[in-house]
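Novice: Got a predicted structure plus its sequence, pasted below:
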Amino acid sequence: MPFRPFPSLKHAPSLAEVNGSIRVPKSGWRRFLAFLGPGYLISVGYMDPGNWATDIAAGSQFGYSLLFVILLSNLMAVLLQSLGVRLGIGTGLDLAQACRQSYNRPVNVILWLACELAIIACDVAEVIGTAIALQLLFGIPLLMGTLITICDTFLLLLLINRGFRALEAFVITLLLVIMVCFIIQIVAVQPQFHGILKGFIPSTDIVKNPQMLYVAIGIIGATVMPHNLYLHSSIVQTRAFEPTHKGRRQAIQWATVDSTIALTLALVINAAILILASAAFHQTGHTDVGDITKAYHLLAPILGSDMAATMFAIALLAAGLNSTLTATLAGQIVMEGFLNLRFPPWIRRLITRGLAIIPVIIITLLYGDKGTEQLLLFSQVILSMQLPLAIIPLILFATDQKKMGAFVTPRWMAVLAWAATVLIITLNLKLLSDYL
């Protein structure tokens, strides 16, 4: 994959309608607050309905054993997202723009198609999750709920037209709703503390057991999302930081702190989902709970409270709404960056959502609710398979002195990033060999 230094070609700013739109004070605590926000939009992708499906399957089948995988995938996410921050702020390009200006057209088309497939797979999970939540809370049929999710695209358009801060505030509010809901459920389920601690210790069973490995790779695919790397390198540019060496370096530092804090919250929520599934299902003998709907219906009788199940569904709806906003925004960034094509935002977002809805409708009509749950888990494995095609270009750019100049990634970070990439590729190959 040959590449050349970024040429001095003119290019439209990434997400031009909001690029540099948020003022950054020169000093004080308000400066730090000005950089808070993009990390929470990124963290949304790490706790979407796809995560729920894999975390529930992991907890019910294997207890606390896969908590280590959640921790590991979150650490990889923190590292890789920091490279996206460095690329976006240091060069003024998002990852898609950097690819377009560095690779030849055939390579760009392949990378674009792979990223679009990943975004569609991600959006499939969000459509299914939102539709399931509507069904559980209001009794809306799954097919009707799937069609209702089209309205999510217009919600994103409304929020972004009110300013990027409005979008960030909406996302953070829903994240707080999710967190409160799970605090209530964890208190009700009373998990085993020593079991949780043991779950964070790595075990060779993860590699030896094909079923456990399949779910583990699903967790990695649901956690480290390809489109998040493109998204983060773009939305960090919404801050109007000083375009000087000092201004960019400080912006990289604050934006990295922002994403680290937000991804720590994502780790807590993902771990809470798995802990809830383990304590409520695995420890009570319900080791076959592999889907969200079954988990919802079992929570009330196991915990002896309808409130826990209702909180579960409310959190699921909040996660679905949040995730669809960021996935459709990433779709716009990817298409504009790779192809240099600009559509009205509402058209681009309808395209993304339409491509996700079609397979959900087909699977629902052919196989019913059970088929959509299986599609939800499989979509996360697809995401994991696409990861190297996003990670490798990002690392190549972020570690190249000619491209990054003074903002090149330190050697120790580069070594860790490549180690994470090798681990992901190795796990994918192991999964394919087991199931072929």
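Specialist: Okay, I see it.
Novice: contacts and neighbour counts: CA atoms only from here.
Specialist: Noted.
Novice: For the helix or strand hosting residue 322, buried residues please.
Specialist: Secondary structure assignment for residue 322, by DSSP states H and E: helix 306-339. Within helix 306-339, the residues that count as buried by 16 or more other C-alpha atoms under 10 Å are 307-338.
Novice: Could I get the full set of strands for the stretch 101-250 of the chain?
Specialist: With DSSP state E, counting those that start in this stretch as the criterion, the stretch 101-250 of the chain has strands at 239-240.
Novice: Quick check: next helix or strand after the helix holding residue 322?
Specialist: Following helix 306-339 toward the C-terminus (DSSP H and E): helix 345-398.
Novice: what inclination does that next one have with respect to helix 306-339?
Specialist: Inter-element angle recorded for helix 345-398 and helix 306-339: 70 degrees (by axes from the mean of the first three to the mean of the last three C-alpha atoms, to 10 degrees).
Novice: Could you identify the helix or strand that succeeds helix 345-398?
Specialist: helix 401-404.
Novice: Give the buried residues for that following helix.
Specialist: Here helix 401-404 shows 403-404 as buried, counting by 16+ other C-alpha under 10 Å.
Novice: Can you give the distance of it from its chain's centre?
Specialist: 28 Å (C-alpha atoms, centre = their mean, to the nearest Å).
Novice: And the contacts of it?
Specialist: Surrounding helix 401-404, the residues in contact under the criterion C-alpha atoms under 8 Å, 6 or more residues apart in numbering are 5-6, 87, 90-91, 397-398, 408.
Novice: Neighbour count for the residues you listed - can I get that in CSV?
Specialist: Output for these, formatted as CSV (neighbours: other C-alpha atoms under 10 Å):
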residue, neighbour count
5, 15
6, 19
87, 30
90, 25
91, 18
397, 26
398, 28
408, 19
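Novice: Can you list which of those residues are found in strands?
Specialist: Among those, no member falls in strands (criterion: DSSP state E).
Novice: now, which of these sits nearest residue 181?
Specialist: residue 87 (35.6 Å; C-alpha to C-alpha).
Novice: quick one: that closest one from residue 260, how far?
Specialist: According to C-alpha to C-alpha, to the nearest Å, residue 87 and residue 260 sit 16 Å apart.
Novice: ditto for residue 292
Specialist: 28 Å.
Novice: In addition, the following structure is provided for comparison:
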Amino acid sequence: MERSRLKDEGPPGDGAYSSVSSPSTPSEQDNRFSTYYEEKVPIPEDANQMFSFRKLWAFTGPGFLMSIAYLDPGNIESDLQSGAKAGFKLLWILLVATIIGLLLQRLAARLGVVTGMHLAEVCNRQYSTVPRIILWFMVELAIIGSDMQEVIGCAIALNLLSVGRIPLWGGVLITITDTFVFLFLDKYGLRKLEAFFAFLIAVMAISFGYEYVLVKPDQGELLKGMFVPYCSGCGPVQLEQAVGIVGAVIMPHNIYLHSALVKSRDVDRKNKREVKEANKYFFIESSIALFVSFLINVFVVAVFAEAFYNRTNDDVLQQCNQTGSHFNYSKLFPSNGTLEVDIYKGGVVLGCFFGPAALYIWAIGILAAGQSSTMTGTYSGQFVMEGFLNLRWSRFARVLLTRSIAIAPTLLVAIFQDVQHLTGMNDFLNVLQSMQLPFALIPILTFTSVSTIMNDFANGLIWKVFGGVLTLVVCAINMYFVVVYVTNLDNTALYVVASLLSVAYLLFVGYLVWHCLVSLGLSCLDFRSSVRHSELEEEEETDAAS
């Protein structure tokens, strides 16, 4: 049997609750790399207290950075389309998707706290070389897709703020400065960086909250849509939008990100009480963060549900023509067409119906969403690359690479096409990220269920069953989203290519599922060489055999 590189730090029941050790310590890092490796936030001692606000404050940070992925431009566009196409009827889907996201983020945080390693590092040690490289490639695709959405969002926000004076291709080029903004902020320390992210979330809350107060949605319909699972009169369009909400909210690279962010707190993993306490406070903090993100998403859905549900292009065109000629309204809203909105048209429509201030404040919110998610996406890329490949790139090189890959195709579309094509890329990018979901959900369920990795904190039977069903449902929903998208393309050549790729894709997903089933104890196949045991257990087995 291949000996594991994961090593217990002590005998079971003797205060050792870290099955794995981080490959390096902060003293071995240099200042080229993220402050999340250089700093550890100390946790205050409050003896014999079941709950401490001082401790909660010390643990506050990672969950809010994680929650930014729930507020990126792709999510905002999904929200506004949901409101414009289905009114308040799909708010309950948003609520359920956010709760599912919280439960999955809980698993990610527990893995990081208990093992001292993030998900990519554990994958590196548990999967063989070929599956590990494929897994890394698929996660990188999700990160690049998310980064492209952020570039699109920033470019559109700058275009709206300048009332069209900054062309879309110019906005794409300006987003290159994100690289230098990120590097500038990162060097000032962990807590200051977390405070800046909190500021950007506050900007989004105020911006979209202003739109909510301005539009004054029907509170009764809002509550009904949020807590009553119904969708009377819904057709294929609304069903596709419901699937899109789940695909936009639950993002694969965010699982990897959260498992790494929790390592920034100074927790003694040899002490069961401290580990249990850290898990509790991180869960509370994540719940608060996702509650805030949920409210912001509700603001966007409610604004477009109240103001633009069941409206036509003619309604919008008539109103916009009365307000001025800042934009080419007849091209954006062709007569006798169904109203189709995105983050660009959404800002224009708000400006037409509720005044220029509504347009500018909307654009500020989109810009904050794009900037904040860009930076957390950079962290995701760094952790994934270092974890899967053991490559230690400088912050500048890592940010420059991902930014260049994201900007190149987006810039080409911005130069040679119009805004409809640029915002239309979001649909394709949502599909791309939906396809990557199994490559985060299956590994996180697998490794949090293995007792030789998690010790006393491994998933129990209820969590294994619930997590398995949850992962299956989420993946099935997103696969449906992919099928609907490809079918709508109506291209035979694409069908053939998609079929060939699907075979390889499903084979690899099947491998991950097989690995997961063995770890859950649902397979009689001998898979011990892949679900690796700790050195302590191997020694015990050797002694028993002799």
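Specialist: Cool, the structure landed. The structure displayed is predicted, hence computed values, not measured ones.
Novice: quick one: TM-score?
Specialist: In this superposition the chains share a TM-score of 0.94, using TM-score structural alignment, normalised by the length of structure 1; 432 aligned residues with a C-alpha RMSD of 2.1 Å.
Novice: re earlier: neighbour count for residue 292 and residue 260 of structure 1, which is higher?
Specialist: residue 292 (25 against 22; other C-alpha atoms under 10 Å).
Novice: Which residue would you name as the spatial centre of structure 1?
Specialist: Residue closest to the mean C-alpha point of structure 1, counted by C-alpha atoms, centre = their mean, is residue 45 at 2.2 Å.
Novice: quick one: what's aligned to it in structure 2?
Specialist: Taking TM-score structural alignment, residue 45 of structure 1 has residue 69 as its aligned residue in structure 2.
Novice: Would you confirm that that match contacts residue 375?
Specialist: No - using C-alpha atoms under 8 Å as the test, residue 69 of structure 2 is too far from residue 375 to be in contact (10.4 Å).
Novice: can you pull out the helices in the stretch 51-200 of structure 1?
Specialist: Listed in chain order, the helices of the stretch 51-200 of structure 1 (DSSP state H, counting those that start in this stretch) span residues 67-91, 95-102, 105-138, 142-148, 151-161, 164-189, 193-199.
Novice: mind checking which of those helices is nearest residue 348 of structure 1?
Specialist: helix 151-161 (9.4 Å).
Novice: what's the angle from the closest one to helix 345-398?
Specialist: Using the same axes, to 10 degrees: helix 151-161 of structure 1 against helix 345-398 is 70 degrees.
Novice: Read off where helix 151-161 of structure 1 ends up in structure 2.
Specialist: Helix 151-161 of structure 1 maps onto residues 177-187 of structure 2, going by TM-score structural alignment.
Novice: Kindly report the same for stretch 371-390 of structure 1.
Specialist: Going by TM-score structural alignment, stretch 371-390 of structure 1 sits over residues 421-440 in structure 2.
Novice: got a list of contacts for that stretch?
Specialist: Contacts for stretch 421-440 of structure 2 (C-alpha under 8 Å, 6+ apart): 74, 135, 138-139, 141-142, 145-146, 148-149, 152, 244, 247-248, 250-253, 255-256, 342-344, 410, 413-414, 471, 475, 478-479, 481-482, 485, 509, 512.
Novice: Equivalent analysis for stretch 170-182 of structure 1, please.
Specialist: 37, 40-41, 44, 269, 272-273, 311-312, 314-316, 318-319, 322.
Novice: repeat that with 6 Å
Specialist: Residues outside stretch 170-182 of structure 1 that contact it (C-alpha atoms under 6 Å, 6 or more residues apart in numbering) are 311, 315, 318, 322.
Novice: Quick one: buried ones out of the contacts of stretch 421-440 of structure 2?
Specialist: Members of the contacts of stretch 421-440 of structure 2 classed as buried by 16+ other C-alpha under 10 Å are 74, 135, 138-139, 141-142, 145-146, 148-149, 152, 244, 247-248, 250-253, 255-256, 342-344, 410, 413-414, 471, 475, 478-479, 481-482, 485, 509, 512.
Novice: Quick check: closest non-adjacent residue to the match of residue 45 of structure 1.
Specialist: Once flanking residues are discounted, residue 69 of structure 2 sits nearest to residue 373: 6.1 Å by C-alpha to C-alpha, 6 or more residues apart in numbering.
Novice: Can you find the partner of the one you found in structure 1?
Specialist: Match for residue 373 of structure 2 (TM-score structural alignment): residue 323.
Novice: swap in residue 124 of structure 2?
Specialist: Using TM-score structural alignment, residue 124 of structure 2 pairs with residue 100 in structure 1.
Novice: Around its match, how many other residues sit close by?
Specialist: Residue 100 of structure 1, neighbours per other C-alpha under 10 Å, totals 20.
Novice: now do residue 116 of structure 2
Specialist: 25.
Novice: which residues touch it?
Specialist: residue 22.
Novice: Residue 91 of structure 2 maps to what in structure 1?
Specialist: Using TM-score structural alignment, residue 91 of structure 2 pairs with residue 67 in structure 1.
Novice: where does that match sit relative to residue 421 of structure 1, distance-wise?
Specialist: 20 Å.
Novice: Give the helix, strand or coil label for residue 46 of structure 2.
Specialist: Secondary structure for residue 46 of structure 2, judged by DSSP: H, G, I helix; E, B strand; the rest coil, is coil.
Novice: show me what contacts it?
Specialist: By C-alpha under 6 Å, 6+ apart, residue 46 of structure 2 has no neighbours at all.
Novice: again, but for residue 100 of structure 1
Specialist: residue 338.
Novice: Against residue 276 of structure 1, how distant is it?
Specialist: 44 Å.
Novice: Help me confirm that residue 288 of structure 1 is found in a helix?
Specialist: No - assessed with three-state DSSP, residue 288 of structure 1 is coil; it does not lie in a helix.
Novice: which residues touch the match of residue 373 of structure 2?
Specialist: 44-45, 48 are the contacts of residue 323 of structure 1 under C-alpha under 6 Å, 6+ apart.
Novice: ditto for residue 226 of structure 2
Specialist: 91-92.
Novice: Same question for residue 354 of structure 2.
Specialist: Contacts of residue 354 of structure 2 (C-alpha under 6 Å, 6+ apart): none.
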